[in-house]
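Colleague: next one to model:
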Amino acid sequence: MNERILNVLEYGKIIEQLTSFAETSLGKEAAQKLKPSSDLEEVISWQHETDEAQQVLRLKGHIPLGGITNIKPHLKRTSIGGVLSAVECLDVATTIYGGKELKKFIQDMEEPELPIIREMTDRIHPLPLLERQIKNCIDDNGVVMDGASDALRSIRSKIHTLESRLRDKMESYTKQQSEKLSDAIVTIRNERYVLPVKQEYRGAIKGIVHDQSSSGATLFIEPQAVVDINNDLQEARVQEKREIDKILAELSDAIEEDRPILSENVEVLAGIDFIFSRAKLGRSMKAAMPSMNAEGRIVMKDARHPLLPPDEVVANDIELGTDFTSIIITGPNTGGKTVTLKLVGLCTLMAQSGLQVPAMDGCEMAVFTNVYADIGDEQSIEQSLSTFSSHMTNIVDILEKVDDTTLVLFDELGAGTDPQEGAALAMAILDEVVEKDARVIATTHYPELKAYGYNKENVTNASVEFNIDTLQPTYRLLIGVPGRSNAFEISRRLGLREHVISSAKERVGVESESVESMIASLDEARREAEADYEKAEEIRQEAEKVYKDLQEQWKKYEEKKDKLYRRAEEKAQQAVEKAKEEAETIVGELRGMKNSAELKEHEWIEARKMLDEANPELVDKKPQQPSERQTSDTKDLDVGDEVRLLSLNQQGVIAEKVSDKEYQVQVGSMKVKAKRKNLEFLKTPKKEKEKPLATVKGRASHVKPELDLRGERYEDALHRLEKYLDDALLAGYPQVSIIHGKGTGALRQGVQALAKRHSKIAAARAGGMKEGGSGVTVLELK
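Modeller: Purely as a prediction, here's the structure:
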C-alpha cells in the first residue's frame, strides 16, 4: 500500500494502539512493522490467527508472557565469541522460562482446538538444562552467586575475612582518635578504605593521602597499619572478577551451543505476542472477525469508526460490491461524509492486516491490491498549487493506476472550481472509474450527481441524515436515498422572512426543484418503512415470546401426561399382581379339593397362561443412554418399525423404505418422507399375540379396538358400525376408535348421532392430537 494512503486514512494511529497491547519488546517490534497484505490466503491466515487468540482471551482472559525479553542482540554477541553479562545471561534464562510457561498454558487448554497457536507453541523448546545452569549461577537480581563455582566461594570467603579485619582496624581509629577526625566514619577513596582526618592532624596519623575535601580542611588518609590488608583485599577482588568472567564465559558458550533453538523460540514468542496484541486490540474495540473475499464485496452491520470514542461514534450499515459497486454520498457539511469514507478505508486496511473490524459478527471485507484516496485539503504550498490543482494531480495519478481490484475514495469530488464544470468533471471521473469495475465511494455537494446515481448502472445514492427539528446531523448513513440541501427549511427555522425564501425558491430551476421533491418523497417513504419495520419487529419478538411460552407449556404438559400414564400403568400392574396372587391362592385351594380331579392338567396350565398374559406391558419412558442413542441413529430401519420424527416431535411407523437414507413414515393419517438422520428408532413392534376369541352369534372372530370407515357409503358405514359395536361389547373393550376421516363431515355426524342413541355407549369425543384429531371419534362403552 502507498505510504501516503496509510497516512491519509490514519493507519498509523491503529498501529500505535496495537503496539500498546504488546507485552514484550519482540511483540512491539512486530506490531510496528505491520502493513496490509494484498494476498487473500495470507490475510485469511492472519484473521484465523487473531480469532484463535481472541478465543483464548475469551476463555482465560489473559496469556502468560512474563519474563520474555528480546535476546536477539545477546545471541548475536555469542555468535561472534562475545561474553554476556550476568544480567544478559539472566534474560536468556527468564525467556526460556517464559516460553515454557506459555507452552504449558496452551497445552493445558482442552478447548478450543487452536490449530495455529498449538502448532506455534509446539516449536518452543524449553531447554531446562541451560535454564537450570544459568539460574544456579545467577540470582534474580542479576548477581553471580557464591555457589557458581568452588573457587568463587573461596575467594569471596577470603574477601569477607579481609573486610572484617580491615573494618576492625579502622573502627579502632574512629574510637581512639575521634578528635582528630572530621567525622567518626570510615569511607572509601580509590576503592580503598580511608579516614577523614583534619588538616592540622596530618602528621598524627601516618599513612597514604588519597584525597582531600574541596575546602582542604579534611584529608582522606589510608593508615599505614591497614595498607597491607587493603592490598590483599584488592588482590582478592581482582581474583573474584577473573573468576566471575570465567563463569560468564562458560555460560555464554552454553548459550551459543543452543543458539539455533533459542533463536527459533524468540521468533515464535514474538509471533505469539504479536497475534495476541491483535486480539486484544479487537477486544478493546468490540470488533468481529470478517470473512475475506476477492470479489470486492464489503458488508458491515453497525460499523463504527475505530478511532472515534465508543460513546460518541454512530454505528452505520455499509454495503458495497453486491448490488452496486459505487456509492455517491451527499449531505451537509459536518454530517459525517468524510468519516464514512475513512471508516471504509481504514477498516479495509485493518482487515487486510489481520485485524478484526469494529462491526457486528458476520461482516465481510474484501482484499484489494490497492486502496486509493483523495481526502481532505492536501494543498502543497511548496509546489504553489491551489486546492483544486492539488486534488486533480492526485486524481490523475489514481486514474492511471485504478483497476477492478482497487478501492477508491473521493472526498468532495470536483470541488474547488466552477460548480457546473466541477459537476461535469466529477461525473466524467466517476464514469472512468466505474467502467473499470473498481469499488468507489465518493462524497459531493453537487445536485447533478444525485441524478447521476439514479441513472448510472452499478451506482447508488446515499446520504447522511440531518434532523430538521434540531438543525443537527444525526451521522446516520442512508444508502439508496440522496441527501437534501435543506437550505430553505433551515433558513426558515432560523428566522429568515418567508418572502425572501419564496423569492429564492422562484430562482431555483424546475429540474432542481423536482429532484428535491423526489428526494423528500423518498425520505418520507424511508421513514414510514423504518416505522413499519420497528412495529413488525416488536410483533415478531412478541410472537416469538408467545411461541417459546407455548413450547414450554407443551413440554410440561407432555411430561405431566407421561407421568400420569406411568403412574396409571404401575397401579394397573399392582392390581394385576394382586389378582394373580389371589388367583394362585384359589387355584391352590381348588387343587386340594376333592372335585379338582375332574379338571385336566392342561386346563390349569391354560388358565395360568391367560393370567400371565393379563399383565400390562409398561411403556419405558426413560431417556436413551448415549450408546443407545447412537445405535438408534445408525440402525437400518424396516417397514413396521416405530420411530420418532425429530422435526415434528411425533411418533410414527415406517411405511416404506424409499432408499438407504430416506423413508416414508405414517404419522397418524398422514404420510411423510423423511431423511434417516431426522428419524429416531424407538422399537420394532412384537408380533401381535392372538387375542381372546369373542363369541359373536355362535361363532368366533377377532375384534380390533378400532374401526376404519373411510371410503364407505353412509348407509353401509352405519350398518357396519352397529355390527362392530356388538362385537366390541362382547369382547369387553372399554372404548373403541372409529376412523371416519375429515372430508365433508357427514360420516362424523352420523357416527356421533348413532353414539347418542345407542344404549351401550357412555360417551363420545373427538380424537386427541396423537389419536387422529377430528378424523377420529372415540366411543366409551358401558
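Colleague: from here on, contacts and neighbour counts on C-alpha atoms
Modeller: Fine.
Colleague: burial count for the closest residue to L40 other than its chain neighbours?
Modeller: Nearest non-adjacent residue to L40, counting by CA to CA, 6 or more residues apart in numbering: V367, 6.2 Å away. The number of residues packed near V367 is 28, by other CA atoms under 10 Å.
Colleague: and for comparison, fold this next one:
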Amino acid sequence: MNERILRVLEYTKIKEQLLEHVSSSLGKEKIHKLQPWIELEDVAHQQNSTDEGVQVLRLKGHVPLGGIRDIRPSIKRSEIGGILSPEELVEIGTTIYGGRRFKRFIEGMLEDEVNLPILENLVEQIDPLIEVEKQIKDSIDDQGHVMDSASPALRTIRQQLRSYESRIREKLESITRSSKSQKMLSDAIITIRNDRYVIPVKQEYRSAFGGMIHDQSASGATLFIEPQSVVTINNQLKEAKSKEHQEIQRILKALTAQVAEVAAFLNHNVTILSEIDFIFAKARYSHAMKCVKPKLNDREYMNLKRARHPLISREEVVPIDVELGGKYNALVITGPNTGGKTVTLKTIGLVSLMAQSGLQIPAEEESEVTVFESIYADIGDEQSIEQNLSTFSSHMTNIVDILDRVNFKSLVLFDELGAGTDPTEGAALAISILDYVNERGAKIVATTHYSELKAYAYNRSGVMNASVEFDIETLRPTYRLLIGVPGRSNAFEISKRIGLSESIITDAKSHISEDNNKIDVMIASLEDAQKKAERERTEASDIHAEAVQLKQDLEKKLQEFEQQKERMMEKAEEEARKSVEHARNEADEILKELRTYQKEMGNVKEHKLIEAQKRLEEATPKKNKKLKDTSKLNEKAPENLKPGEEVKVLTVNQKGHVVDKVGNNEYQVQVGIMKMTVKANELEPIRSKKKQETKPVVRVEGSSVTKPELDLRGERYENALRAVDKFLDESLLAGYPQVSIIHGKGTGALRKGVQDLLKGHPNVKSTRLGSAGEGGSGVTIVGLK
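Modeller: The predicted model follows:
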C-alpha cells in the first residue's frame, strides 16, 4: 500500500492505538512494521490468529506474557565472542521462562479441547531450553547480582572478603570509639575512598595515625586517612576483590558460551514470541474497540453493517451501512458540508485497511469485506474556502497517478471530486473520471457537491446515489448515510429558518430551473419515504425481537413445567411403588406362613403359592421416568361398567375386574391383590375386545379344567402324556395364557417325556422350568398360543 494513502486514511493512528496493547518490545517492532496484506490467504490467516487470541482472552481473561524481552542483540554478542552482563543474562533467562510458561498455558487450554490450531502450531516450536535457564537462575538473581552459589570458588572468595571487611571495621571502630582519638577526628565514622576504608582526621592530627592519605575535604580541614594498622588488611581485601572480579568474569563467560550454543533456538523462540505478542495485541485491541471478525471473500464485495470510524469515540460516532460490489460498484455521496461525507469515506477505507492487517473491524456481526490489491484515496481539506488553482492542480496530479494504477481489485476514494475549479468544468471532469475508473472494474466511493452527479447515478448501471442526512428542524447533520437517496443543499430551508426574507427566498427559487425544482421535490419525497421505511423497519425489528424473546420465555416456562410435571409423576410413582412394596413384603410373610402350614399340615398346594406370588409380582408397578403415554387411553370412555365386569387397565397394561363406581368418571378396580381408582378412559372392557376377534369362542360344557395346573406326580408315563395332551386342549379353550405342569424331579424321565411332547404341540407357545418360587425343575411353565 502507498505510504501516502496510509497517512491520509490515518492508518498510523490505528497502529498507535494498537501499540497500547503490546506486552513487549517484540510486539512493538511487529506493529511498527505492520502493513496490510494483499493476498486472501494471508489475510485469512491473520484474521484467524486474531480470533484465536480473542477466544483465549474471552475464556481466560488474560495471557501470561510477562518477562519476555528482545534478547537478539545479546544473542548476537554471545555468538561473536563477547561476554554478556548479568543483566543481559537475566533477560535471556526470563525470556526462556516466559516462552515456556506461555507454552504450558496454551497446552492446558488444548487439553480442555479448545480449538486453537494457529497458537498450537506456534507453541510447538518454542524450545523449553530448561538447562540454560536453570544455569542462569542458579548463578544470577533477579537484580543482576552474581550469587555466591554461582561457583565454589566465588563462595570462598566472598567469605574471605567478608572476613577482611569485618577485621578492618573492628580496627577502625576501636579507633573511632577511643576517647583519645575522638578529639582528632572530624566525625566518628568509617567511610570509603578509592575502594579503601578510611577515617576522617583533622588536619592538625595527620601524623597521629600514620598510614596513607586518600582524600581531603573541600576546605582542607579534614583528611581521609587509611591508618597504618589497616593498610595490610586493606591490601588483602583489594586483592580478594580482584579475584572476585576474575571469578565473576569466568562465570559470565561460561554462561555466555552456553547461550551461544543455543543461539539458533533462542532466536527462533524470539521470533515465535514476537508473533504471539502481536496476536494478543490485536486481540486486546479488538476487545477494547468492541470489534468483530469480518467474513472474507475474493469477489470484490463489501458489506459493512453499522461500521464505525475507529478513531471517533463510540459515544459520538454514527454507524453506517455500506455495500459495494453487489448491485453496484460505485457510490456517489452528496450532501451539505460538515455532514459527515468525508468521515464516511475514511471509515470505508480505514475499515478495509484494518481487515487486511489482520485486525477485527468496528462493525456488527456478519459484516463482509474483500481483499483489495490497492486502495487509493484523494482526500484533502476541501471544506476550506482556500480552494484555488494550486489546490485543484495538486488534486488532479494525485488523481492522474491513481488513474494510471487502478484495476478491478482496487478501492478508490474521491473526496469532493472535481472541486476547486469552475463548477461546470469540474462536474464534467468528475463524470469522466468516474466513468474511466468504473470501466476498469474498481470499487468507487466519491463525495461531491455537484448536482450533475446526482443524475449520474441514475444514468449509469452499477452506480448508486447516497447522501448524508440533515435535520432541517435542528439545522444539524445527523451523520446517517442514506443509500439510494441523493443529497440536497437545503440552502432555502436553512435560510428560511434563520430569518431570511420569504420574498428573497421566493425570488431565488425563480432562478432555479423547473427541472432542478422537480429534482428537489423528488429528492425530498425520497428522503421522506426513506425515513418512513427506516422507522417501520425499526418498529418491525423491535416487534420481532420482542416476539423472539417472548417465544424463548414461553419455551423456557414450558420446559420448566414439563420438568416439574415429570418430577411429580416420578414422586407419585415412587410413593406408589413403596406402598406396593410394603404390601408385597407383608404378602411374602403370609406366603412363608402358608409354606409352614403346608409342611406341618400338608393341605396347601405349591401351585397356590406360585400363583399367588406371580400375581403379586405382576401387580407391582414399575417406575417409569417418562410421563404417562396418553396415546394408550381410550378416546371414548366406556360407560356403565358393572361390578364384577372384567376390564384391562391401559396405563399399567394389567387385567382386573370392576369393584364399584366411585364417581362420575371413575371406577374402583381390583388388579391382583391391589385395588386402585382408575378414570373411565383408562379402562377397556374385555368383552368389547373379544367381540372384535375373528376366531369364534368355543365353550366346552363340563370342562374338568378348573385351575391352570396339572399335577402328574404318581401317574404312569403313558397316562401322564395323555393327560398332558388333554389338559392343554382344555386350558386353551378355558382361555388360560399360561399353565403349570407339575411332574416332580425324580429320575427326570417324566420331565423329559413331557417336554418332548410340548416341543411339537401346536398349542404351545413357549416352555420353561419353574423358578425357585414356582417349584424349580419339578415344574414346567407352559405359555399357550
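Colleague: ok, the residue nearest to L40 of structure 1 to V8 of structure 1 distance?
Modeller: 19 Å (CA to CA, to the nearest Å).
Colleague: cool, E680 of structure 1 as well?
Modeller: Counting by CA to CA, the gap from E680 of structure 1 to V8 of structure 1 is 61 Å.
Colleague: ditto for R123 of structure 1
Modeller: According to CA to CA, R123 of structure 1 and V8 of structure 1 sit 40 Å apart.
Colleague: go on, H499 of structure 1?
Modeller: 45 Å.
Colleague: which one of these two is surrounded by more residues?
Modeller: Neighbours per residue, other CA under 10 Å: of H499 of structure 1 and V8, the larger number sits with V8, 18 against 9.
Colleague: pretty sure T348 of structure 1 contacts A366?
Modeller: Yes: counting by CA atoms under 8 Å, T348 of structure 1 does reach A366; the two are 7.1 Å apart.
Colleague: whichever residue in structure 2 pairs up with Y201 of structure 1 - nearest residue in space that isn't next to it in sequence?
Modeller: Matched by TM-score structural alignment, Y201 of structure 1 corresponds to Y205 in structure 2. Excluding its sequence neighbours, the residue lying closest to Y205 of structure 2 (CA to CA, 6+ apart) is M184, at 5.9 Å.
Colleague: wait, what's in contact with the one you found?
Modeller: 201-202, 205 (CA atoms under 8 Å, 6 or more residues apart in numbering).
Colleague: check the gap between the residue mapped onto it from structure 1 and E110 of structure 1 for me.
Modeller: Under the alignment by TM-score structural alignment, M184 of structure 2 pairs with K180 in structure 1. According to CA to CA, K180 of structure 1 and E110 of structure 1 sit 77 Å apart.
Colleague: now do L729 of structure 1
Modeller: Taken as CA to CA, the span from L729 of structure 1 to E110 of structure 1 is 66 Å.
Colleague: so for the two, which sits in the more crowded spot?
Modeller: Per other CA under 10 Å, whichever of L729 of structure 1 and E110 has more neighbours is L729, with 19 against 8.
Colleague: ok, the more buried one touching E780?
Modeller: No: look at L729 of structure 1 against E780 with CA under 8 Å: they stay out of range, at 10.5 Å.
Colleague: which position in structure 1 aligns with Y456 of structure 2?
Modeller: In structure 1, Y456 of structure 2 lands on Y452 (TM-score structural alignment).
Colleague: do V22 of structure 2 as well
Modeller: Applying TM-score structural alignment, one finds that V22 of structure 2 aligns to A22 in structure 1.
Colleague: okay, now that match: neighbour count?
Modeller: Neighbours around A22 of structure 1, by other CA under 10 Å: 25.
Colleague: need the contact list for it.
Modeller: 28, 31, 273-274, 276-277 are the contacts of A22 of structure 1 under CA under 8 Å, 6+ apart.
Colleague: tabulate these (TSV), appending distance to N230 of structure 1.
Modeller: TSV is the format used below for the contacts of A22 of structure 1 (distance: CA to CA, whole Å):
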residue	distance to N230 of structure 1
K28	49
A31	54
D273	52
F274	54
F276	56
S277	55
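Colleague: still touching in structure 2? Go through those residues.
Modeller: For those, the aligned pairs still in contact in structure 2 (both residues aligned by TM-score structural alignment, their matches' CA atoms under 8 Å) are 28, 273-274, 276-277.
Colleague: what is the most widely separated pair among those?
Modeller: Greatest spatial distance among the kept ones among the contacts of A22 of structure 1 (CA to CA): K28 and F276, at 11.3 Å.
Colleague: okay, those two: which has more neighbours?
Modeller: F276 (26 against 21).
Colleague: secondary structure element holding the equivalent of that one over in structure 2?
Modeller: Superposed on structure 2 with TM-score structural alignment, F276 of structure 1 falls opposite F280. Using DSSP states H and E, F280 of structure 2 sits in helix 263-289.
Colleague: same for that helix, what does it pack against?
Modeller: helix 11-19, helix 25-32, helix 40-60, helix 72-79, helix 86-111, helix 117-124 (3 or more CA pairs under 8 Å, 6 or more residues apart in numbering; DSSP states H and E).
Colleague: lovely, talk soon.
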